[in-house]
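*Asks:* generate coordinates for the sequence data below:
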Amino acid sequence: MTALETGKSPRGEDYIEEIAGLKTQFDVFRFMKRLTEAFRSRAFMIINLPAITSFDLQSNSVITSWPAELLAIYDQEGLMVNSPVLRRLRNSTLPFFHDTVGSSAARDDGKTNLIVTLFERFRMPRCAYFPTHDASGMRGAISLAGDREPFSPEEMKDLSYISIHVFDRLAEIRNMDTRISDTLNDREIDCLNWTAAGKTSAEIADILGLSEHTVNHYLNRATKKLDTVNRTQAVAKALRIGLIK
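*Replies:* All right, here's what the predicted structure looks like:
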């Protein structure tokens, strides 16, 4: 039984072994969803710290459970520019709690009321942010948002500790996925692409001018390289890590 399933008050150190065992980005997503619920929040986000010149929050989000509509409106309105949250994340490595109606949330672009209305609509007016970084020095942050009361100092400490481990584990998973994609050759990727398009081995053989045996050979090798048990799982993983579209 994992720490998130015991029903006890969550503590930071209880999760470390579980985080170390996460194998995929989807595992991280499911863990973060359960963590969000355990801390009585509504949504989470894991981001790479955007560059000053970046205008799109969605492209900097690694994994998130924010409502798609909220994200779309946030970017359409250009709310990342002049964000007091991002300004603070760039200037400090300390965790902090942000309330959209607080004095520290005031913006100098006249969009304060828009932010308040938008986040209250999705019942996410308060958010805790936990700056972190990976082994390469890539800076990022993990946040939990909702409409609960501010986190206690003990909760902030536990979530900060958890965030460090989650961000580091996620970086390891992404690096591993990149190494895997580098090992597949063009023919293996072609076969995965056509399999994703619903083609059989015989049909792929006709398209690529190969024998059906050769196509199956490529698919079997791709399946092993992706550490999956069959071609369906191989296609799913290849799509998830961006190896095929």
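
*Asks:* every contact and neighbour count from this point should use C-alpha atoms.
*Replies:* Fine.

*Asks:* which stretches in the protein count as strands?
*Replies:* In the chain, the segments counted as strands under DSSP state E are 43-48, 61-64, 96-99, 126-133, 139-146.

*Asks:* from residue 170, how far off is the most centrally placed residue in the chain?
*Replies:* In the chain, the C-alpha nearest the mean C-alpha coordinate belongs to residue 63, at 1.5 Å (Cα atoms, centre = their mean). According to Cα to Cα, to the nearest Å, residue 63 and residue 170 sit 10 Å apart.

*Asks:* who touches both of the two?
*Replies:* Common neighbours of residue 63 and residue 170, using Cα atoms under 8 Å, 6 or more residues apart in numbering, are residue 25.

*Asks:* report the longest helix in the protein, please.
*Replies:* Assignment by DSSP state H gives helix 153-183 as the longest helix of the chain.

*Asks:* thought residue 94 was touching residue 130?
*Replies:* Yes - between residue 94 and residue 130 a contact is recorded at 7.1 Å, counting by Cα atoms under 8 Å.

*Asks:* higher neighbour count, these two?
*Replies:* Shown here are residue 94 and residue 130; by other Cα atoms under 10 Å, residue 130 has more neighbours (24 against 12).

*Asks:* one more, please, to line up against the first structure:
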Amino acid sequence: MLDRATSEQAVFDALRAETQRLGFEHCAYGLRLAVPVSNPKVITLNDYPSSWQARYLEAGYLHIDPSVRHGRQSQSPLVWTDTMFASARQMWDEARDHGLRVGWAQSSLDGFGVGGMLTLSRSHEPLTARELLDKESAMRWLVQAAHLSLSRLMKPCYAVQPETPLTPRELEVLKWTADGKTAPDIGDILGISVPTVNFHIKNVVHKMKAANKTAAVVQALMSGLLN
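*Replies:* Predicted coordinates for the structure are as follows:
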């Protein structure tokens, strides 16, 4: 179902169905694009109570959420505990007031630098070691399936893509630039003049609407143009 979905909503509907099959009430998925590097785009989908969604946004809890911080540092799964939320006690108390008392989460990262995190939660029945043993392989599979499906659909909408496609020569010059080669180096490698190399780099920067060639390289790498 997930890999055949043709819209974000269809993926999330399938994700919710799997969430309930695994014995949880709610799910959330956050996708963090790698660009812009200084302020990466974050996209979230969840079926939490609307009052909690509003409170989480209003209070800026995304910036202090210990589970999000863990997900950015490690791809190891985590189970919600009082200890984990010790640094954000008010957030944890409010989450539980909204029925979000038991949770499991795991992050993922793909080759384009796009990160994601799946969270499964419910209001009762703490996760036991036995339940984790029985279900964690399916939960880990769901993390990867959700990431592949949602990034496939969402990344093209938000990743930086040139309005005018780069030519084969421009891509070639950009790849060597990404490898740290100078204009004279690239000229020698490709058998073209330095002014011609600089001409191609200037065109790439313009098409990518980048500040300079370094920014163009970063955008191209994160968008998969150089693969």
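
*Asks:* superposing both, give me the TM-score.
*Replies:* Once superposed, the chains reach a TM-score of 0.59 (TM-score structural alignment, normalised by the length of the second structure), with 155 aligned residues with a Cα RMSD of 3.0 Å.

*Asks:* check contacts around residue 173 of the second structure.
*Replies:* Residue 173 of the second structure neighbours (Cα under 8 Å, 6+ apart): 186, 197, 200-201.

*Asks:* still on that earlier bit, now do the same for the residue nearest to the centre of the first structure: its match in the second structure.
*Replies:* Using TM-score structural alignment, the partner of residue 63 of the first structure in the second structure is residue 45.

*Asks:* wait, isn't its match in contact with residue 32?
*Replies:* No - the criterion here is Cα under 8 Å, and residue 45 of the second structure misses it with residue 32 at 11.8 Å.

*Asks:* where does stretch 91-102 of the second structure end up in the first structure?
*Replies:* Going by TM-score structural alignment: stretch 91-102 of the second structure matches residues 115-126.

*Asks:* any idea how far apart the tips of that stretch sit?
*Replies:* Using Cα to Cα, one end of stretch 115-126 of the first structure lies 11 Å from the other.

*Asks:* tell me which residues in that stretch are buried?
*Replies:* Judged by neighbour count (16 or more other Cα atoms under 10 Å), stretch 115-126 of the first structure contains these buried residues: 115-116, 118-120, 122-126.

*Asks:* again with stretch 16-24 of the second structure
*Replies:* Going by 16+ other Cα under 10 Å, stretch 16-24 of the second structure has these buried residues: 16, 18-19, 24.

*Asks:* check stretch 133-152 of the first structure too.
*Replies:* So for stretch 133-152 of the first structure, counting by 16+ other Cα under 10 Å, buried means 133-134, 139-147, 151.

*Asks:* just the closest of the residues you listed to residue 223 of the first structure, please.
*Replies:* Taking Cα to Cα as the measure, residue 223 of the first structure sits nearest to residue 134 out of those, at 29.0 Å.

*Asks:* measure the match of residue 63 of the first structure to residue 119 of the second structure for me?
*Replies:* Here the criterion is Cα to Cα. By it, residue 45 of the second structure lies 11 Å from residue 119 of the second structure.

*Asks:* now do the shared contacts for those two.
*Replies:* With Cα under 8 Å, 6+ apart, residue 45 of the second structure and residue 119 have common neighbours 28-29.

*Asks:* and the equivalent of residue 7 of the second structure over in the first structure, how many residues sit next to it?
*Replies:* Superposed on the first structure with TM-score structural alignment, residue 7 of the second structure falls opposite residue 24. A count of neighbours around residue 24 of the first structure, defined by other Cα under 10 Å, yields 18.

*Asks:* quick one, what contacts residue 24 of the first structure?
*Replies:* Counting by Cα under 8 Å, 6+ apart, residue 24 of the first structure has contacts residue 173.

*Asks:* ok, now residue 105 of the first structure?
*Replies:* By Cα under 8 Å, 6+ apart, the contact set of residue 105 of the first structure is 84-85, 98-99, 112.

*Asks:* show me the helices in the first structure, by range?
*Replies:* Here the first structure has its helices, by DSSP H, at 16-20, 25-38, 57-60, 68-76, 84-91, 112-121, 153-183, 186-196, 201-208, 212-225, 231-240.
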